[in-house]
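Student: kindly return the folded structure for what I paste below:
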Amino acid sequence: MTSEKVIELVDRETPELISQLRKLVEIPSISALANHESDVEASAETVKTMFTEIGIPSRVVRAKNPDGTLGRPAVLGRKIVDPDAPTVLLYAHHDVQPIGEEYRWSFPPLELTESGDRLYGRGSADCGIGIVVHWGALKALGDDLPVNVVVFIEGEEEIGSPSFTDFLATYRDELRSDVIVVADSNNWTVDVPALTSSLRGLAGMDVTVKVLDHAVHSGMYGGPILDAVTLSARLIASLHDEQGNIAVEGLQGNPEADVDWDEDEFRSDAGVVDGYHLAGTGDLAARVWTQPAIAVIGMDVRPVAESSNTIAPECTFRLSVRTVPGTDPEDTFAAVKAHIEKHCPFGAHLTVSRTETGPGYLAANGDAADLFRDCLKTAWKQEPVSIGVGGSIPFIAQFQSEFPEAEVLVTGVEDPASNAHSENESASKTVLRNATVAEGIFLARLATTGSRAVE
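Tutor: All right, here's what the predicted structure looks like:
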């Protein structure tokens, strides 16, 4: 099928693409919350039906978590058109983040709301649009699909993919492929497409600082005894220098990036308040993509409404540490732990426990990546760029490890305004159309230009 024909078919189906995304957004498939277990199951069934109805026989499957319990439901579909043709695995995930504080949303989070070029709703960008891009590309090609296809739509990416390792082992023969397309990353802008060349890894930890066996009166004992919250604050402050760079010894990072990230655009996209000076040194893009970052994402302290004149005996805070692409997250965890132990103030008792770790990603680009860039250029009428992403998708490194013969492509379905994981999450209709066109052309052309790894 020609590129022109793919474009014609996708443009004809654009209203249906939006309709399919609407179905997904209306299901609160929140994998992190037990009371939404049935919604995650309903979402999996919906995705299964979507792909089966367009000729990709699919089923709902599960694998085991490390503790032996069953993981969330995934969808696995497979269509072999020619044993001698290349095989492409198309990945996305159907679980979504919790809604959060609904009053912060400008639109109903569980309805797809169209406003200009944006499609608002929880899961619209992360990762409903990825599912629909795969669906739309396959539907456009229909019976003219020239490559073998495996569809893998995960159901627990938003909670760290705990059963992913067992999933790869259990369904390895069905998942083996020449090219893996992960539709779960960003574009540089709505109008400039991108392939992701790097992702930071993740090393999470909980830190408990204890100074007393029990709370004591802040007037009777205050002064010689500092409360655990103050001690935690001093410890947290030691993690960065005066410029906001990471002060943990042994954490490396590349301060240079291939693109110039406009600071005004960055501030606008992130919603930075006036007067705040951006932290750190080096290229702005490098500070987000290729340098480490540490953030406090939670703290257990007494609420203001329940405060009393007592000294807090202990405090627990959770750190999210983003690691440099290509480095071992276990080494990063060890370095941060050593720093915390060294800088714990006044000899307070300290407990550090791991929450999660995940490797980063460095692309090893080959023929498939070159082809996909050409397809992006055709769809967008714009030269694509290679970008890094500050977030972490640890399973991509697992794909690389488990299927070293396959080329992994991390494609853009989001954009800087997508606001994934936050209120007013949205997808771009322009990106939805163009990403579907690019993937459709890629699948159509791969059979004649791609090499085979699966025998």
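
Student: only C-alpha atoms for contact and neighbour calcs from this point on.
Tutor: Will do.

Student: grab the most central residue of this protein for me.
Tutor: Ile393 (5.1 Å; C-alpha atoms, centre = their mean).

Student: would you map the helices across this protein?
Tutor: 3-25, 37-52, 129-141, 164-170, 172-175, 218-221, 228-237, 263-270, 284-289, 329-343, 367-380, 395-402, 429-449 (DSSP state H).

Student: following up with a second sequence; could you model it the same way so I can compare the two?
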Amino acid sequence: MTADALASAVDRLMAQAREDLERLVAIPSVASEERVPVPAGREAAELVEGLYRDLGFDDIRLLDADDGSVVVLGRTVGPVGAPRVLLYAHYDVQPAGDEDAWSSDPWTLTERDGRWYARGAADCKGNLVMHLTALRALRDVEGGWPVSLTVVCEGSEEMSTGGLERLVAAQPDLFAADVIVVADTGNVEAGVPTVTTSLRGTGSVLVTVRTLSGPVHSGAFGGAAPDAMAALIRVLDTLRDDDGATTVGGVPTDGKWTGAAYPVERFRSDAGVLDGVDVIGGGTVADALWARPVATVLAIEGPAIKDVTASVQAEARAVVNLRVPAGVDAADAQQRLVEQLTAAAPWNARITVEPKTLGRPFAARTDGPAYAALAVAMEQAYGRPMVQTGQGGAIPLCVTLSEAHPDAEILLIGVEEPACRIHAPDESVSPDELRRTAVAEALLLRALSAGRGP
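Tutor: A predicted model of the protein is given here:
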């Protein structure tokens, strides 16, 4: 049976998958708005290019995006009439942060308790390795690839600077496909096959409050001098009601999620909510995560505690990130956030609210043949039915691809699950999730050729 043959092939390839991931995570291709172009980005892109070339992609090249990042683009031509499939991942990663908070070196793949640890092990180099493993297995079993393939791996996804999106908009034919597999999500729980059908849009703002020409002594002036830090706190307090639900005037807050549930106790464990501390947001956990807006204070800037002085602060700043569900205009919601924060400044404090990043929400279609084929492939690979989930994070590329190729089906899957701790210390990937997802993708690609079932 082909399904068993593909699963066996993936099993044989897992040692190579680990070697690929080890090489990839050793390159600190860190992305942030302060690091454009991405340090080590070209080195990582060249490694990805080499991995795909070794796999058999003769038409493989590096494209310079206008944000300074490097995009890897490769193509193969399948049999006459075969569907065109695009496989996406990204090689840039979040900063490691405080490396003392890691149990092992973040840039060295380390195995502990059956998991592989490193920055990018899951998000998103693990997903890239999943693509490579699925394609190797399919080639080994089928003698080639039964579809026309385009592989895309970008280097600025974590920065949200839009280099690849603008490249797609400017040269859509390079990315033409009937089916697009975006490997940058994952399962609601390890071992539960999951497709993501909804992505929240995002819009961040920088808030700056000024009250004095400079800091003044809190003993001599405190009490009458307007405190910029206290004013900022008052402004930020308007973002949530007493239950912790986000309140941005005019942005709907009553959405309901109809896909897979997220049990409260599992969420508490996954998120590390401390004993006795409430889960917030109103409605169910799934409602709060995938169907309703949330405004998160990402950073507050004032004097560090180590630099504390007895002073009333003259200026304070914060970055606020707003995420909105599909069906909500992200640009309109961001503007409403700007207006609300501006109007909330107390004591006639001088306040500026500057829009920063912006990404639109996305809803995938679930009525097409590729979605149906994915459901069958996932069930065969995992031994249980596929479920739907939403994603709190934004992937702006999905909107761009859907506009450039409106007839394409976009499928969002991946190796990630809550225990991966993406964007946090001790990020990891489960080899079992990588293996099962690779089997599912190989089965999907086979099924897409001439409409065959896995």
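
Student: can you give me the TM-score here?
Tutor: Put the two chains on top of each other and the TM-score (TM-score structural alignment, normalised by the length of the second structure) is 0.94; 445 aligned residues with a C-alpha RMSD of 1.7 Å.

Student: returning to what we had before: the residue nearest to the centre of the first structure contacts Gly201, doesn't it?
Tutor: Yes. With contact defined as C-alpha atoms under 8 Å, Ile393 of the first structure counts as touching Gly201 (7.4 Å).

Student: tell me, what's touching those two both at once?
Tutor: 358-360 (C-alpha atoms under 8 Å, 6 or more residues apart in numbering).

Student: run a quick neighbour tally on Glu37 of the first structure.
Tutor: If you count neighbours by other C-alpha atoms under 10 Å, Glu37 of the first structure ends up with 17.

Student: contacting residues for the closest residue in space to it that isn't next to it in sequence?
Tutor: Closest residue to Glu37 of the first structure apart from its sequence neighbours, by C-alpha to C-alpha, 6 or more residues apart in numbering: Ser31 at 6.9 Å. Counting by C-alpha under 8 Å, 6+ apart, Ser31 of the first structure touches 37, 40, 72, 95-97, 155-156, 158-159.

Student: 7 Å - rerun?
Tutor: 37, 40, 95-96, 156, 158-159 (C-alpha atoms under 7 Å, 6 or more residues apart in numbering).

Student: now, of the residues you listed, which are buried?
Tutor: 37, 40, 95-96, 156, 158 (16 or more other C-alpha atoms under 10 Å).

Student: coming back round to it: from Val70 of the second structure, how far off is the aligned partner of the residue nearest to the centre of the first structure in the second structure?
Tutor: Ile393 of the first structure maps onto Ile395 in the second structure when the alignment is built from TM-score structural alignment. Applying C-alpha to C-alpha, to the nearest Å, the value for Ile395 of the second structure to Val70 of the second structure is 18 Å.

Student: again, but for Gly390 of the second structure
Tutor: 29 Å.

Student: same check, this time on Leu289 of the second structure
Tutor: In terms of C-alpha to C-alpha, Leu289 of the second structure sits 32 Å off from Val70 of the second structure.

Student: doesn't Asn434 make contact with Trp380 of the first structure?
Tutor: Yes. Counting by C-alpha atoms under 7 Å, Asn434 is a contact partner of Trp380 of the first structure at 6.0 Å.

Student: so for those two, which sits in the more crowded spot?
Tutor: The residue with more neighbours, out of Trp380 of the first structure and Asn434, is Asn434; 27 against 20, by other C-alpha under 10 Å.
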